[in-house]
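In: have a look at this fold, sequence not included:
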């Protein structure tokens, strides 16, 4: 079988892994805060970038979230919210995993993700330590999407040229950066997007 790409580079969160945010939302409502404010604070560039670059631990990132929340609610509530947000349960989309495993019969699959230093432990907890042919974590390589270098590293790990890669991500800016390097991009909004890109895999 001849495929139009020699490797699949795939995001993790928002494509394979999804979080249960119901308890965080409940705690926000109970504290009189707008839903989503914890996420907004957590992912503010000044807080999450050091964690995504591996410059601080996940625990230090949580402390920075608590500090931000403490400006809005008492410290006890802020800590409960921050810790719940960081420890929220997550699941994988088994259908997406199934598709990617079928792809692996033909080409390598490399995870390319903006992640904290906890990624390896998370993969292990999901039984996915050995799922991908390689994992390019921003916290380990010291560069985050959409910086072109992380895509180049992923292509190098896959052993192919960027133009031979299919790149899948749920954020438009990340897909556009991959396409600028000559990769075929898939903006992921649901499994149908991945199925369409991979419909030549039998």
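Out: Cool, got the structure. For clarity, every value in this text was computed on a predicted model and none was experimentally measured.
In: hey, let's count contacts and neighbours off CA atoms from now on
Out: Noted.
In: can you give me the helices for this structure?
Out: With helices called from DSSP state H, the chain shows them at 22-30, 37-42, 45-52, 58-69, 75-86, 94-103, 119-125, 138-141, 148-158, 172-180, 191-197.
In: and of these, who's closest to residue 110?
Out: helix 148-158 (6.8 Å; C-alpha to C-alpha).
In: now for the closest one, which elements pack on it?
Out: Here helix 148-158 touches strand 7-10, strand 109-113, strand 134-137, helix 172-180, going by 3 or more C-alpha pairs under 8 Å, 6 or more residues apart in numbering; DSSP states H and E.
In: quick one: contacts for the residue nearest to residue 83 when sequence neighbours are not counted?
Out: Nearest non-adjacent residue to residue 83, counting by C-alpha to C-alpha, 6 or more residues apart in numbering: residue 62, 6.6 Å away. By C-alpha atoms under 8 Å, 6 or more residues apart in numbering, the residues touching residue 62 are 42, 82, 83, 86.
In: please apply the same query to residue 135.
Out: Contacts of residue 135 by C-alpha under 8 Å, 6+ apart are 110, 111, 112, 113.
In: ok, now how distant is the second one from residue 84?
Out: Put plainly, it is residue 111. 26 Å (C-alpha to C-alpha, to the nearest Å).
In: looking at these two, which is more packed in?
Out: residue 111 (21 against 17; other C-alpha atoms under 10 Å).
In: roughly how far apart are residue 28 and residue 59?
Out: Look at residue 28 and residue 59: by C-alpha to C-alpha, they are 21 Å apart.
In: so those two - more neighbours on which side?
Out: The residue with more neighbours, out of residue 28 and residue 59, is residue 28; 20 against 14, by other C-alpha under 10 Å.
In: please report how far that one lies from residue 80.
Out: 10 Å.
In: ok, residue 90 next?
Out: Note on residue 90: its distance to residue 80, by C-alpha to C-alpha, is 18 Å.
In: isn't residue 47 up against residue 65?
Out: Yes - applying C-alpha atoms under 8 Å, one finds residue 47 in contact with residue 65, separated by 7.4 Å.
In: show me whatever sits in contact with both of these two.
Out: Common contact partners of residue 47 and residue 65 (C-alpha under 8 Å, 6+ apart): residue 41.
In: one more structure, for comparison:
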């Protein structure tokens, strides 16, 4: 009981409730984000995740035109990097760290004022790229459409492609979740 009161008193919320969004706002237009990275198309890929996350919360309806929107979300992918972090005895990478950082701004389309902005929404994932470093019992792995035997029979390149795609998907989902939470709850 005391813990519940402390948690509710500190402003912490378990899900983005959208309390900081204008009460009259019903629609949002998500402008194509800019891309300051060397990763072609990462901004377009991210758009799908952002729109899906907004739809998931059912607080706002995503529209296809800024003229039909109460709010406009815009931003820029500022940083995207994939760096090897672990190596085998031949100094070949066995694990990579993927990370992405973006800035974003939410504008009220009726009075043309910025109501929220941030320069640092980020997400990152550690990605095993060889069968020997892939832990087939983690919750992340178990959500994939693979079994431990599948990974054991894959080549290093197949494992790298499979795990990189899976971890990038997870990273983009989490980035969209972080962005929505900050935008909707104002922190």
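Out: Perfect, I can see it now. Small disclaimer: the values here were computed from a predicted structure and weren't measured.
In: any idea what the TM-score is?
Out: The TM-score (TM-score structural alignment, normalised by the length of the second structure) is 0.24; 75 aligned residues with a C-alpha RMSD of 4.9 Å.
In: circling back to that earlier point, more crowded one of residue 47 and residue 65 of the first structure?
Out: Using other C-alpha under 10 Å, the more surrounded residue of residue 47 of the first structure and residue 65 is residue 65, with 27 against 19.
In: check contacts around the more buried one.
Out: Going by C-alpha under 8 Å, 6+ apart, residue 65 of the first structure touches 38, 41, 42, 47, 82.
In: buried subset of those residues, written for PyMOL?
Out: Remark: buried members of the contacts of residue 65 of the first structure, expressed as a PyMOL selection using 16 or more other C-alpha atoms under 10 Å:
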select buried, resi 38+41+42+47+82
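In: need the contacts of residue 65 of the first structure in a markdown table (columns: distance to residue 137 of the first structure).
Out: A markdown table is the format used below for those (distance: C-alpha to C-alpha, whole Å):
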| residue | distance to residue 137 of the first structure |
| --- | --- |
| 38 | 24 |
| 41 | 22 |
| 42 | 19 |
| 47 | 18 |
| 82 | 23 |
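In: closest one to residue 149 of the first structure out of the contacts of residue 65 of the first structure, please.
Out: Distance ranking of these against residue 149 of the first structure, using C-alpha to C-alpha, places residue 47 first at 21.9 Å.
In: how much space separates that closest one from residue 184 of the first structure?
Out: Counting by C-alpha to C-alpha, the gap from residue 47 of the first structure to residue 184 of the first structure is 31 Å.
In: just the element for residue 168 of the second structure, please.
Out: helix 156-185 (DSSP states H and E).
In: tell me which residues of that helix come out buried.
Out: 156, 159-160, 162-164, 166-185.
In: burial of residue 9 of the second structure, as a residue count?
Out: Residues near residue 9 of the second structure, counting by other C-alpha under 10 Å: 9.
In: list the contacts for it?
Out: If a contact means C-alpha under 8 Å, 6+ apart, then residue 9 of the second structure has no contacts.
In: same thing but 10 Å
Out: Taking C-alpha atoms under 10 Å, 6 or more residues apart in numbering, we find residue 9 of the second structure in contact with residue 3.
In: can you give me the helices in the second structure?
Out: 2-9, 42-57, 139-142, 148-152, 156-185.
In: I'd like those as a markdown table, with distance to residue 79 of the second structure appended.
Out: Shown next, in a markdown table, are the helices of the second structure (distance: least, C-alpha to C-alpha, whole Å):
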| stretch | distance to residue 79 of the second structure |
| --- | --- |
| helix 2-9 | 33 |
| helix 42-57 | 10 |
| helix 139-142 | 24 |
| helix 148-152 | 30 |
| helix 156-185 | 13 |
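In: identify whichever of the ones you listed lies nearest to residue 113 of the second structure.
Out: Judging those by C-alpha to C-alpha, what sits closest to residue 113 of the second structure is helix 156-185, at 14.6 Å.
In: what packs against the closest one?
Out: On a contact count with 3 or more C-alpha pairs under 10 Å, 6 or more residues apart in numbering; DSSP states H and E, helix 156-185 of the second structure meets helix 42-57, strand 93-108, strand 113-128, helix 139-142, helix 148-152.
In: thinking again about what came up before, okay, the helices of the first structure in a markdown table with distance to residue 7 of the first structure next?
Out: Shown next, in a markdown table, are the helices of the first structure (distance: least, C-alpha to C-alpha, whole Å):
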| stretch | distance to residue 7 of the first structure |
| --- | --- |
| helix 22-30 | 36 |
| helix 37-42 | 33 |
| helix 45-52 | 24 |
| helix 58-69 | 31 |
| helix 75-86 | 32 |
| helix 94-103 | 9 |
| helix 119-125 | 21 |
| helix 138-141 | 19 |
| helix 148-158 | 6 |
| helix 172-180 | 13 |
| helix 191-197 | 13 |
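In: who are the contact partners of the nearest residue to residue 123 of the second structure once chain neighbours are set aside?
Out: Among residues not flanking residue 123 of the second structure along the chain, residue 175 sits closest, at 5.2 Å (C-alpha to C-alpha, 6+ apart). Contacts here follow C-alpha under 10 Å, 6+ apart; on that basis residue 175 of the second structure touches 46, 49-50, 53, 99-102, 121-124, 169, 181.
In: and what of residue 123 of the second structure?
Out: Neighbouring residues of residue 123 of the second structure by C-alpha under 10 Å, 6+ apart: 80, 98-102, 168, 170-179.
In: hmm, 6 Å instead?
Out: Going by C-alpha atoms under 6 Å, 6 or more residues apart in numbering, residue 123 of the second structure touches 99, 100, 171, 175.
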